[in-house]
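Peer 1: My questions concern the predicted model and sequence given below.
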Amino acid sequence: MDTGTHIVMGIALGGLALVDPAVASHPATATAVMAGTIIGSQAPDIDTVLKLRNNAIYIRHHRGATHSIPAVLLWPLLIAGVIFLFEPEADLLHLWLWTFLAVFVHVFVDIFNSYGTQALRPFSEKWVALGVINTFDPILFGMHVIALLIWFFGADPVWTISILYIIAVFYYVLRFAVQYAVKRAVKSTIPDAEEIIVAPTLRFLQWRIAAVSKNHYYVGRAYGRSITLYDKFHKKPIPQSPLVEAALEDHNMAAFLSFSPIYRWEIRKVDDLYEMRLIDLRYRSNDYYPFVAVATLNDEYEVISSYTGWIFSEDKLQKKLDFLPD
């Protein structure tokens, strides 16, 4: 989820923590727990700083180790320990328990996005992405804001947040039902589809579609059960050649391949250079595919420049390649 949603979730968990007598009856513990749930709801996303290095490292590691099973166990210990230094009168056990819940909820809700997490590490490095909730879901965010406002104006926080989470559970179930209906509609539209990826958008009934059959890739949108296909690409394997091998060894290309399950490729000669491009088919926007990886190579198959990330125009991509030598 986005930062704003994680923040309101952390505050809501701090309110729900008042159901715990050890928290409700002890102001120091209540203050510490509120800090713990807010910080805990943000901590796993500290790996966002990796973007300051480069996109390849960010793509490969964001929502990776910091969202893993060991991290879910270690974050609460670290956060609760630091908070306890500033609030030594707090009940350390209950501070740790509620901070742990905040960290767990952060990782858990991220699984429902199309980006997903490596939440099963170290047992598996597979990306777990259920794709039913958009990274920012205005309905889910709005529900939390309304509940927090109701609490702010005097309602009992335990009952208010409990009702919020009951409604949120039904909302998630509804999203799964809509996703299932969309997948069935896609299968009816593309009977030979072997793989179907349905990703949410900001709009409740609108979904992005990417599908793979034996011979083609399909890209489209769904509005409810109404399917519109925009593009159809012939499916062809990446050729084996010294040029391709050199390009795919580049760190930007490798990062893209570690993340993207459905993509197509292009190779072309540009002046005295070769260009190999990988294009993710899941994120079509305004007739453009913004998530790409590109490597340019010379006649000796040396990578001259490369880039991976989100680019919304060809001009900006070429500028990135000009100013980002390998």
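Peer 2: Received the coordinates, thanks.

Peer 1: From now on I want contacts and neighbour counts done on CA atoms only, so please keep to that.
Peer 2: Noted.

Peer 1: Run the chain-centre distance for stretch 96-105.
Peer 2: 20 Å (CA atoms, centre = their mean, to the nearest Å).

Peer 1: And the contacts of it?
Peer 2: Outside stretch 96-105, the residues within contact range by CA atoms under 8 Å, 6 or more residues apart in numbering are 10, 13-14, 17, 33, 36-38, 40-44, 72-73, 75-77, 79-80.

Peer 1: which residues in the protein form helices?
Peer 2: Taking DSSP state H as the criterion, the chain carries its helices at 3-16, 21-24, 27-40, 55-61, 69-86, 92-110, 138-152, 157-189, 242-248, 251-259, 314-323.

Peer 1: thinking again about what came up before, could I have the buried ones of the contacts of stretch 96-105 as ChimeraX selection syntax?
Peer 2: Under the burial definition 16 or more other CA atoms under 10 Å, those of the contacts of stretch 96-105 that qualify are selected in ChimeraX by:
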select :10,13,14,17,33,36,37,38,40,41,42,43,44,72,75,76,77,79,80
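
Peer 1: re the thing from before, which of the helices of the chain sits most buried?
Peer 2: helix 27-40 (a mean of 24; mean count of other CA atoms under 10 Å).

Peer 1: Check which helices and strands it sits against.
Peer 2: If contacts are counted by 3 or more CA pairs under 8 Å, 6 or more residues apart in numbering; DSSP states H and E, helix 27-40 sits against helix 3-16, helix 21-24, helix 69-86, helix 92-110.

Peer 1: take the one below as the second:
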Amino acid sequence: MDTGTHIVMGIALGSMATLDPIVAQDPMLAEAILIGTLAGSQAPDLDTILKLKNNAKYIRNHRGITHSIPAVFLWPLLISGIIYYFYPEVNWLHLWMWTFIAVILHVFVDIFNAYGTQALRPFTKKWVALGLINTFDPFIFVMHIVGIAAVFAGTHPGYTFLLIYIILAGYYIVRFRQQLNIKEAVHKLIPDVEEIIIVPTIRYNEWHLAITAKKYFYVARAKYGKISILDTFEKCPVPNTPIIEAAKKDDNLSAFLSFSPVYHWEVNEYSNHYEVRFTDLRYRSKGYYPFVAVVQLDLDLNIVSSYTGWIFSEGKLRKKLELIPN
């Protein structure tokens, strides 16, 4: 989820902690737990700082080790330990427990995005992405804001957010049923489907689809349950040519391939260089595919420049490639 939603979820958990009898009778513990749930709801995204280094590091590592099984246990220990240093008289076990719940909830809700997480590390580096909820879901965010407003108006914080989370659980069930209906409609439209990747959008009734069939990749849209095919790409395995193999040595392309499950590739030859481009098919926006990896090589197959990340025009992509040093 986005940073704003994780913040309001931290507030929600800090509020629900007041249902804990030990917390309810200790205002100082309640304060410490609110700090812990806010920190715990943000901690797994500390790897966002990698974006300051380069996109390749960010793409390869974001929602990776910081969302892993060991991290889920280490974050609460670290956060509660630091808070306990400043609040030595509070019940550390309950402080740790609610901080632990905040970290668990962060990783759990991220699994429902199309981006996903490597939540099963160290057992596997496979990305777990259920494609049920958009990174920013207006309904989820607004429900939290309603809850916060209700608490300020005088309602019981614990029961207020308990009710809201029951409603949100129902919302997830509704979204799951929507997704099942979309998959059923796709199978009726394209009988030889092998895989369907569903990307929820910010609009409740609109979803992006990347469909893998026996001979083709289909990019489609589901709107109010109706499936529309937008683009079709012939399904061609990436060849082991010298140009492709040389391009794969580039960090940007390597990071892209470690993350993207469905893509279109092409190799273009110019008078003085080659260009290898991989395009992620999950994120079509207004007729453009913004998530790409591009590698330019000279005629001797030396990497001249490269880029991976989100780019929304060909002109901006050219500028990015020019800015990368040879």
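Peer 2: Nice, thanks for sending it over. Note that the structure is a prediction, hence the values are computed from the model and not measured.

Peer 1: List the TM-score for the superposed pair.
Peer 2: After superposition, the two chains reach a TM-score (TM-score structural alignment, normalised by the length of the first structure) of 0.99; 326 aligned residues with a CA RMSD of 0.8 Å.

Peer 1: hang on, the earlier thing: reformat the helices and strands packed on helix 27-40 of the first structure into TSV and put distance to residue 292 of the first structure next to each item.
Peer 2: Below are these laid out as TSV (distance: least, CA to CA, whole Å):
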stretch	distance to residue 292 of the first structure
helix 3-16	24
helix 21-24	49
helix 69-86	30
helix 92-110	23
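
Peer 1: hmm, back to that, figure out which of the helices of the first structure is closest to residue 300 of the first structure.
Peer 2: Closest approach to residue 300 of the first structure among these is made by helix 242-248 (8.6 Å; CA to CA).

Peer 1: Average separation of the closest one from the aligned part of the second structure, please.
Peer 2: Averaged over the aligned pairs, helix 242-248 of the first structure sits 0.7 Å from the second structure after superposition, using mean CA distance after the TM-score superposition for the first structure.

Peer 1: distance between that helix and the chain's centre?
Peer 2: Worked out by CA atoms, centre = their mean, helix 242-248 of the first structure lies 29 Å from the chain centre.

Peer 1: what sits up against it?
Peer 2: 238, 253, 254, 276, 295, 296, 297, 301, 302, 303.

Peer 1: Also stretch 33-45 of the first structure?
Peer 2: Contacts of stretch 33-45 of the first structure (CA under 8 Å, 6+ apart): 3, 6-7, 9-11, 13-15, 17, 23, 62-63, 66-67, 71, 75-76, 79-80, 83, 94-96, 98-103, 105-107.

Peer 1: which one in the second structure is aligned with residue 302 of the first structure?
Peer 2: Using TM-score structural alignment, the equivalent of residue 302 of the first structure in the second structure is residue 302.

Peer 1: Quick check: the gap between the residue nearest to that match when sequence neighbours are not counted and residue 207 of the second structure.
Peer 2: Leaving aside its chain neighbours, residue 302 of the second structure sits nearest to residue 246 (7.5 Å; criterion: CA to CA, 6 or more residues apart in numbering). Residue 246 of the second structure sits 36 Å away from residue 207 of the second structure, taking CA to CA, to the nearest Å as the criterion.

Peer 1: ok now do the equivalent of residue 72 of the first structure over in the second structure, which residues does it touch?
Peer 2: Mapped onto the second structure by TM-score structural alignment, residue 72 of the first structure lines up with residue 72. Going by CA under 8 Å, 6+ apart, residue 72 of the second structure touches 66, 100, 103, 104.

Peer 1: same thing but at 10 Å, please
Peer 2: Shown in contact with residue 72 of the second structure (CA atoms under 10 Å, 6 or more residues apart in numbering): 40, 43-44, 65-66, 100-107, 119.

Peer 1: Which members of these are the farthest-apart pair?
Peer 2: 65 and 101 (18.2 Å).

Peer 1: Please look at residue 304 of the first structure and residue 276 and confirm they touch.
Peer 2: No - at 11.7 Å, residue 304 of the first structure and residue 276 do not qualify as touching, with contact defined as CA atoms under 10 Å.

Peer 1: And these two? Which one has more around it.
Peer 2: Ranked by neighbour count (other CA atoms under 10 Å), residue 304 of the first structure and residue 276 place residue 276 first, with 20 against 17.

Peer 1: Chain neighbours aside, what residue packs nearest to the more buried one?
Peer 2: In this structure, residue 276 of the first structure finds its nearest non-sequential neighbour in residue 267, 4.4 Å apart by CA to CA, 6+ apart.

Peer 1: burial of the one you found, as a residue count?
Peer 2: Residues within reach of residue 267 of the first structure, counting by other CA under 10 Å, total 16.

Peer 1: wait, what's in contact with it?
Peer 2: 238, 243, 244, 274, 275, 276, 277, 278, 294, 295, 296.

Peer 1: how about the strands in the stretch 201-326 of the first structure?
Peer 2: Secondary structure of the stretch 201-326 of the first structure by DSSP state E, counting those that start in this stretch: the strands cover 206-212, 216-223, 226-234, 263-270, 273-280, 291-297, 303-310.
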